[in-house]
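*Asks:* This is a predicted model, with the sequence first.
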Amino acid sequence: MKVLITGAAGQLGVELVQHCIEMGDDVVAADRSDVDITDAAAVDAFLAQHLPDAVINAAAYTAVDACETNVDIAQAVNGTAVGIVSAACEKFGAHLVHVSTDYVFDGTLDRPYLETDETNPQSVYGRTKLAGEIAAGSAASIARTSWVCGEYGDNMVKLILRLAAGDTPLAFVDDQRGHPSFTADLAPALRTLALERRAGTFHLTNGGAVSWFEFVGDILEAAGHQRGRVSPIATADLDPPRPAPRPANSVLDNAAWKAAGKEPLRDFRAPLTELVARLT
């Protein structure tokens, strides 16, 4: 297929571009310098020029805390722009795959979140990402993911590897739980949604629910360090506190993906081991 990938210079976008090329797709990789997705005329002209079969929208304003003060930018990129891209996809016959987030939930459930559970975002980032889901429309594939890590861009794995090289004390929260998700596994799943033009909402994460404290221990262990170098801390004890509230429970049940007959993404420890090996 011919696929347009927005946010192509980002952590997930680079991995998507590489995977789609490896699979033989005709790939149009677009970042902000190629097309401003908040500009409807520019988006229309870009799709008219390239006529993709599918658009995978990996563009987002993901600075969660900065969103609290940059509300207009967050809404423009995470919300309004998705409606613009969706309208252009409908006009030119492309299937839209839009990447969303666990932050659309409030994190208060005592079980993993299903795709059908009620949304209730508590942060500007979460509210604008939910606005994007709504703007994407019923014909699109909405792919919610969480705790994304990969070879490109900044993420928790790279941070811990840098900190582990020194003697900085490590303390991470043990009262926020989720599924780490690795771009090496996420990218192929997103391509499948694009190729099969599967409308609906899908949770796409690697398997294995952990706290941030536990995840950091896993990263340390994968890199040959002692797990004991990290200590647990409560979210309420963070100093200074984070501007944006985080969902305590970010665990997403990938029920719709499994119901579609798809193989669940691997336990996160497998791609974690592979990533650490590439980075060290």
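*Replies:* That came through fine. Residues are numbered from 1 along each chain as shown.

*Asks:* When you work out contacts or count neighbours from here on, use the C-alpha atoms and nothing else.
*Replies:* Fine.

*Asks:* do you know how far the residue nearest to residue 210 when sequence neighbours are not counted is from residue 110?
*Replies:* Nearest non-adjacent residue to residue 210, counting by Cα to Cα, 6 or more residues apart in numbering: residue 177, 5.3 Å away. Distance, residue 177 to residue 110, by Cα to Cα, to the nearest Å: 11 Å.

*Asks:* Same question for residue 170.
*Replies:* Distance of residue 170 to residue 110, given as Cα to Cα: 28 Å.

*Asks:* Who has more neighbours out of the two?
*Replies:* The residue with more neighbours, out of residue 170 and residue 110, is residue 170; 17 against 9, by other Cα atoms under 10 Å.

*Asks:* so that one sits right up against residue 233, yeah?
*Replies:* No - contact between residue 170 and residue 233 fails when scored by Cα atoms under 8 Å: they sit 9.9 Å apart.

*Asks:* count of neighbours near residue 63?
*Replies:* As a burial measure, residue 63 scores 12 neighbours (other Cα under 10 Å).

*Asks:* give me every residue that touches it.
*Replies:* residue 125 (Cα atoms under 8 Å, 6 or more residues apart in numbering).

*Asks:* One more: residue 77?
*Replies:* 37, 38, 59, 60, 61.

*Asks:* Could you report the separation of it from residue 45?
*Replies:* In terms of Cα to Cα, residue 77 sits 18 Å off from residue 45.

*Asks:* what do you get for residue 250?
*Replies:* Using Cα to Cα, one gets 38 Å for the distance from residue 250 to residue 45.

*Asks:* let's bring in a second model and compare:
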Amino acid sequence: MRILLTGAAGQVGGTLLPLLRERADVVAPSREQFDLSRPDELADRLDSIKPHLIVNPAAYTAVDRAEDERELAFRVNAEAPAAIARWAAPRGVPLVHFSTDYVFDGSGESPWRENSTPGPLSVYGKSKLAGDLAIAEAGSLHVIARTSWVYAASGANFLKTIVRLAGEREQLRIVADQIGAPTSAHAIAQAVVAMLPRNDEELRGMFEARGGVVNLVCAGETSWHGFATAIVSGLQSRGVSFAVKEIVPIRSDEFPVKAKRPANSRLDVTRLRERFGIAPPSWQHALDRELDALKAAI
């Protein structure tokens, strides 16, 4: 089986690459070789690669910059997935795509289900929702894995930012009124690989029987403040020294950003458990693994 994996230089793609290579021949083109900002060129590239499965974690993820780069965000997050799905549908090639909690408006306190009514607050969220809808409309065999607050021990993300700031400042002011589940790239990659049958002949059957949107996040919930506190205390317990002495909880309106974030990013993972038999790790357990990796790299 030949798998096309986009975004192999990113957090989720980079974690998926070695796991998928244990199962199949993986083609992992660079951004220049498979450029999602040029959706009109993707069909030709797909004709050349001839994948039996497409896994697409690549995306435009600069949430605030997207407010000024709407056209680019929509090309990468909406038009490119649409082009991929339109190529895949008539050929019966399954597609694994990744979505986000930002497709919801963040109201209430109940976890969002896969069929909850979306209402994105930002250009980024709107572009991701447009991609989700385009994939479904194309009629391709697909799983859209909706996740949240993605991070890893490598790359640019909240974990790495907190570690850097904690080493530079005595006080950190972190938003405490946005609630969600920090989800490691490793947890996402492990779940995706667990979804895929080892028998190539069963691959299409799995997508036909269990395809659609599935929430894929770690279990439990916390705020960004709680996540930051766990990062710092976790590394301190591993012998890492920081300059920071205080992590202060603040409201979202005390930390103005260009793009509005959802206050409630809780995602219900019942479908993940019932449809795929996958019980995600707690966010604390997943974080421990990343902190161990980060400490080993220091």
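*Replies:* Happy to help now that I have it. Note that this is a predicted model, so its numbers are computed, not measured.

*Asks:* just to revisit the earlier point, and the residue nearest to residue 210 of structure 1, what's its match in structure 2?
*Replies:* Aligned counterpart of residue 177 of structure 1 in structure 2: residue 179 (TM-score structural alignment).

*Asks:* Against residue 260 of structure 2, how distant is its match?
*Replies:* Counting by Cα to Cα, the gap from residue 179 of structure 2 to residue 260 of structure 2 is 14 Å.

*Asks:* same thing with residue 32 of structure 2?
*Replies:* 31 Å.

*Asks:* So for those two, which residue has more residues nearby?
*Replies:* Neighbours were counted for residue 32 of structure 2 and for residue 260 using other Cα under 10 Å; residue 260 has more, 20 against 9.

*Asks:* and the aligned residue in structure 1 for that one, which of the three is it?
*Replies:* Counting by TM-score structural alignment, residue 260 of structure 2 corresponds to residue 245 in structure 1. Secondary structure for residue 245 of structure 1, judged by DSSP: H, G, I helix; E, B strand; the rest coil, is coil.

*Asks:* now residue 96 of structure 1
*Replies:* Recorded secondary structure, residue 96 of structure 1: strand (three-state DSSP).

*Asks:* That one against residue 58, yeah?
*Replies:* No - the pair residue 96 of structure 1 and residue 58 does not pass the contact test of Cα under 8 Å, sitting 10.8 Å apart.

*Asks:* okay, the two: which has more neighbours?
*Replies:* Applying other Cα under 10 Å to residue 96 of structure 1 and residue 58 shows that residue 96 carries more neighbours, namely 31 against 22.

*Asks:* Against residue 102 of structure 1, how distant is that one?
*Replies:* Residue 96 of structure 1 is 19 Å from residue 102 of structure 1, by Cα to Cα.

*Asks:* on that earlier part again, give me the neighbour count for the match of residue 177 of structure 1.
*Replies:* Neighbours of residue 179 of structure 2 under the rule other Cα under 10 Å: 21.

*Asks:* mind listing what it touches?
*Replies:* 221, 222, 223, 224, 263, 264, 265, 266.

*Asks:* In a markdown table: these, plus distance to residue 139 of structure 2, secondary structure and neighbour count.
*Replies:* Formatted as a markdown table, these follow (distance: Cα to Cα, whole Å; DSSP: H, G, I helix; E, B strand; the rest coil; neighbours: other Cα atoms under 10 Å):
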| residue | distance to residue 139 of structure 2 | secondary structure | neighbour count |
| --- | --- | --- | --- |
| 221 | 34 | coil | 19 |
| 222 | 36 | strand | 20 |
| 223 | 37 | strand | 21 |
| 224 | 37 | helix | 22 |
| 263 | 33 | coil | 20 |
| 264 | 31 | strand | 22 |
| 265 | 28 | coil | 30 |
| 266 | 28 | coil | 27 |
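
*Asks:* and of those, the nearest to residue 148 of structure 2?
*Replies:* residue 265 (7.3 Å; Cα to Cα).

*Asks:* Can you tell me the closest non-neighbouring residue to the closest one?
*Replies:* residue 180 (4.5 Å).

*Asks:* That neighbour contacts residue 266, correct?
*Replies:* Yes - proximity of residue 180 of structure 2 to residue 266 meets the contact threshold set by Cα under 8 Å, at 4.7 Å.

*Asks:* intersection of neighbour lists for those two?
*Replies:* residue 221.

*Asks:* Roughly how far does the spatially closest residue to residue 182 of structure 1 that is not a sequence neighbour sit from residue 193 of structure 1?
*Replies:* Distances taken as Cα to Cα, 6+ apart put residue 149 closest to residue 182 of structure 1, at 4.9 Å, once the chain neighbours are dropped. Applying Cα to Cα, the value for residue 149 of structure 1 to residue 193 of structure 1 is 20 Å.

*Asks:* Also residue 177 of structure 1?
*Replies:* Remark: distance between residue 177 of structure 1 and residue 193 of structure 1 (Cα to Cα) = 27 Å.

*Asks:* likewise residue 171 of structure 1?
*Replies:* Residue 171 of structure 1 sits 38 Å away from residue 193 of structure 1, going by Cα to Cα.

*Asks:* which stretches of structure 1 form strands?
*Replies:* For structure 1, applying DSSP state E gives strands covering 2-6, 26-30, 54-57, 95-101, 141-145, 148-149, 170-173, 177-178, 181-182, 200-203, 210-211, 230-233, 249-250.
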